[in-house]
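In: Next input, structure requested:
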Amino acid sequence: MISNVYLSDRSLKIRTLTSILPGRTSTPIVIVIVIVIVIVIVIVIVIVIVIVIVIVIVIVIVIVIVIVIVIVIVIVIVIVIVIIIIIARPALRSQGYQRAGLLSQDDVALIQRVAGGKAQAESILQAESDTYADLYVRLLSKLSRNDTLQYILVLVADFLNDKDDRIPLFLSQNDPYSPLLKHLDSQDDFVRSKSAAVISTVISGDPNPPDGVVTKVLAALSALIRNQADPEAQDVGVQCLGSALRIEKIRTAAWQADSKDDAESSKAITGLVQLLKANPSAQMQYQLGFCFWLLTFDTPIAERINARHNIIPLLADLARQALKEKVIRIVVAALRNLVTKAPTENLPAMLVAKLLPFVKTLASRKWSDDEIKEDVEFLVEELTKSFEGLTTFDEYKSEVQSGQLSWTPPHKNDDFWRDNAAKLNDKDRELLKALVNVLTTAQEPLVLAVAANDIAQYVKFCDTGKNSSSSFNRYRSLDSLGAKGRVMELMNHADPDVKYYGLLATQRLVSHAWAA
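Out: Now for the predicted structure:
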């Protein structure tokens, strides 16, 4: 028993001693401490992340607020500017005119009534059209400052646009054209263009406008159309001419002016042709087609326009290149007019321009507009009948008149020239002059080579078997028309074909001159 007590005491001492010895820590306590440290670190990291997120959110909110403030400021500035332009500036201008006695208080009140919303202004204009027609004519005749005129011209355009019933009200005023005519020469581009637009609208509702007005309007529109430095002015000019050409008197005047050789006459139609050759935009294509469609309603114009401007190949190319149906529709309608009004003059030229296969292709397409289908079917029928009755000489004549020469069979066929060379002298050498004109004006090597060949063929076969004086007369005739000098120039041309046929024509001219 004593031994057991001794052992128990000894064991207790050993455990007590062991517990107090250094380096002998309890494992559970270490684990707890580590866990606590990790938890603290995680909490700190989470707090830091939360703080960073909060800071980022605050920064984003601040940026959004700044952007909103900037947008609001910009909107306010724009609104203020618009208000100043719409309300303040006209009021300031009107004060000066009131002091000068050019505007009455009633005039100012009338202007301010239509200076607001478009719907409200239109309601007022509809109810008081007479009053505003009188007001606008008076203001245009009195006012002179460009900024004020711009404002009034915009009001006048709004008053007249798509409102044909208001044009008579404008025309019923005392001398309605003079106030607009004087602004056609303005140094301000906007005033000049807007005046042209307004007067074109007005004149389109006048079946018999004064001759002087027609002349000045056509001169102004011609200047706009031919202003190659300003495409916008050209666009305005073509649109305005499209409005004015609705009147037969203006179509006639435009054609007559275009026919004159003097530099002073307006050349609006020539300007249209130049634009047609310049790869116009789709909208310009339509506007040009519309102008030519209107012009072809007049028989005298339909009879001569292709001979003067070679318009049929240009219209054919326009239709081939067109991507919009409305362009094809207006071109086909113009071609139908040419056939209806002057079939003898235009059908052969259409065949030379290869229109028959093209309109057959159009006939196979589906169209949303029945008018296109009817016009295309008409052209197919008429061109087919003309093609079946066309003689070789008719085909050659149309080719020369079109200026589009190529190596079609007649040019190198001796039998053709033996039978037909003398016909070039008919009607005061009309066809010979046309051939020489092609020779002297063409630039394309193919056309030049064919034209030089035809001169050589004409010299060889015309008046064959007759006395030598006829050969001398042919030589002098071609010399006086400028053919001799031109074919001699072609002997030095860069293209070998042109050079060869120029040499051939020169040799025949010289040999026939010596034979005479």
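In: Could you use CA atoms for every contact and neighbour count after this?
Out: Will do.
In: got a list of what residue 184 touches?
Out: By Cα atoms under 8 Å, 6 or more residues apart in numbering, the contact set of residue 184 is 191-193, 195-196, 220.
In: I meant residue 339, not that one.
Out: 346-347, 379, 382.
In: Could you do residue 215 as well?
Out: residue 253.
In: Which helix or which strand is home to it?
Out: Assignment of secondary structure by DSSP states H and E places residue 215 within helix 211-225.
In: can you list the residues that contact the following helix or strand past that helix?
Out: Moving toward the C-terminus from helix 211-225, the next helix or strand (DSSP H and E) is helix 231-244. If you take Cα under 8 Å, 6+ apart as the criterion, helix 231-244 is touched by 193, 196-197, 200-201, 203-204, 218, 221-222, 224-228, 250, 272, 284, 287-288, 290-291, 294.
In: To check against the first, give me the structure of this:
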Amino acid sequence: MLQENPLRAKYFHQTPDPESASSLDPYTVFLRLLQRQEWVAQEKAAKLLTAIIDSRPMKSLAFNNGILSSDPSSALQLASFGGPDPAEAHISSFVDWLIGQMKRPSAVNKSVPISISILAVLLRERGTRQLFLRAGGVQLLPSMIKSSNSPANSQLLYELCLCAWQMTFLAAGADALGKAGIVRPLVEVTRVAQKEKVFRIAMSALRNLLDRPELHDTLAPEMVDAGLQKIVITKQMQAWGDDDIVELLKYMDEQLKHGIKVLSNFDKYKREVASGQLDWSPMHTSEAFWKEHADKFEERDFMVLRALLKLLESSREVKTLAVACSDVGMFIVHHPQGRYIVNDLRGKELVMRLMAHPDPDVQKQALLTVQKIMITRDKLEFLTGSSS
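Out: Predicted structure coming up:
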């Protein structure tokens, strides 16, 4: 019925018969159906509930402005906007169910696409964005975008990025997205997207994050480090059918050229260690880098070195383990107290374990680092000096 004419959803909001004590509002009826075991019933109820919520006649100004009755500090604001939205509690329950489906799908390959498609509709309202943020939905988006980034999932990917984009219009939502690590997944979408609408919505979300003054200094360097500037330059050479994309790229190019500090090498190194994935870039092999920056590892009680040693303990990625072993060795060589500091932080024990690793490169790097831990400073200087 609603597929044929979505406007018919308004009939669910007709005033119930006051003479009937059994009259139920439409929200309660369909929220109950979401608890059925059969996915078919859940899916139909969810789609109907979406149409009913979207077509409700008494949308409050408070809800449209993101003011929730469940917020104790909002009483005065609610009154000034004419009171709470009658459907707020029902929308909240529905959002909770949708997030539950994102975490633990009832139907494999079906629950997540349906839930994201529904959220893309519901998040048009500022109040729903607040409910989604409060329920922890924002933290799920980065990993879902990353895992869905392929041409085969273009519609799901578009709607995931659409949800992220809508959340960037909420200050707290944008902040939560940044902290959850949304930048790199979105940048990667712009790198590989084949459909214009997917590229446009991902780039638009990045623009909104960049335009927030309170996030600019934190997220702009991350965008540069993720390669967004190169992507923008490359994409500007393409022919686009959408003039909005041309303007968007021009704007991002100007912002990234003139408004972003270029990361220092050590800033890049810290970010790479924090990401948990290391590669054989020049930072890891350059003697000049280590001579210049070895003393910076002392900052914040050797925070970066501790993170590096944590990778030796917890990472399962072969390249990361090999590079981390090499980095520990480089620190020992170039810091006056390197071998003692590494010993105090259990680094010797962690590296020695990796000498028995099944990968030959990890074994090799672990052996070289253990040698640097074991020999004295004067012999170490002689050894590294004779090999350079």
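In: if we can go back for a sec, give me the buried stretch members for the helix holding residue 215 of the first structure, please.
Out: Of the residues in helix 211-225 of the first structure, 214-215, 217-225 count as buried by neighbour count, 16 or more other Cα atoms under 10 Å.
In: same thing with stretch 374-383 of the first structure?
Out: 375-380, 382-383.
In: Stretch 184-201 of the second structure now?
Out: In terms of neighbour count (16+ other Cα under 10 Å), stretch 184-201 of the second structure has its buried residues at 184-191, 193, 197-201.
In: Please apply the same query to stretch 80-98 of the first structure.
Out: For stretch 80-98 of the first structure, a neighbour-count test (16+ other Cα under 10 Å) marks 90-91, 94-95 as buried.
In: Stretch 224-232 of the second structure now?
Out: 224-226, 228-229, 231-232.
In: just to revisit the earlier point, filter the contacts of helix 231-244 of the first structure down to the buried ones.
Out: By 16+ other Cα under 10 Å, the contacts of helix 231-244 of the first structure give 193, 196-197, 200-201, 203-204, 218, 221-222, 224-226, 250, 272, 284, 287-288, 290-291, 294 as buried.
In: Looking at those residues, which are in helices?
Out: Among these, DSSP state H puts 193, 196-197, 200-201, 203, 218, 221-222, 224-225, 250, 272, 284, 287-288, 290-291, 294 in helices.
In: Would you state the helices of the stretch 201-350 of the second structure in chain order?
Out: Ranges of helices in the stretch 201-350 of the second structure, per DSSP state H, counting those that start in this stretch, are 213-225, 228-236, 243-258, 265-275, 282-285, 287-293, 299-314, 318-334, 338-344, 347-353.
In: Counterpart of residue 120 of the second structure over in the first structure?
Out: Aligned against the first structure by TM-score structural alignment, residue 120 of the second structure finds its counterpart in residue 242.
In: if we can go back for a sec, dump the contacts of residue 184 of the first structure to CSV, plus distance to residue 302 of the first structure.
Out: Formatted as CSV, the contacts of residue 184 of the first structure follow (distance: Cα to Cα, whole Å):
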residue, distance to residue 302 of the first structure
191, 35
192, 32
193, 30
195, 31
196, 27
220, 24
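In: which residue packs closest to residue 438 of the first structure, ignoring adjacent ones?
Out: Ranked by Cα to Cα, 6 or more residues apart in numbering and with sequence neighbours excluded, the top spatial neighbour of residue 438 of the first structure is residue 403, at 5.8 Å.
In: Distance check, the one you found against residue 420 of the first structure.
Out: According to Cα to Cα, to the nearest Å, residue 403 of the first structure and residue 420 of the first structure sit 19 Å apart.
In: quick one, which of those two is more surrounded?
Out: Comparing residue 403 of the first structure with residue 420 by neighbour count (other Cα atoms under 10 Å), the higher total belongs to residue 403, at 20 against 16.
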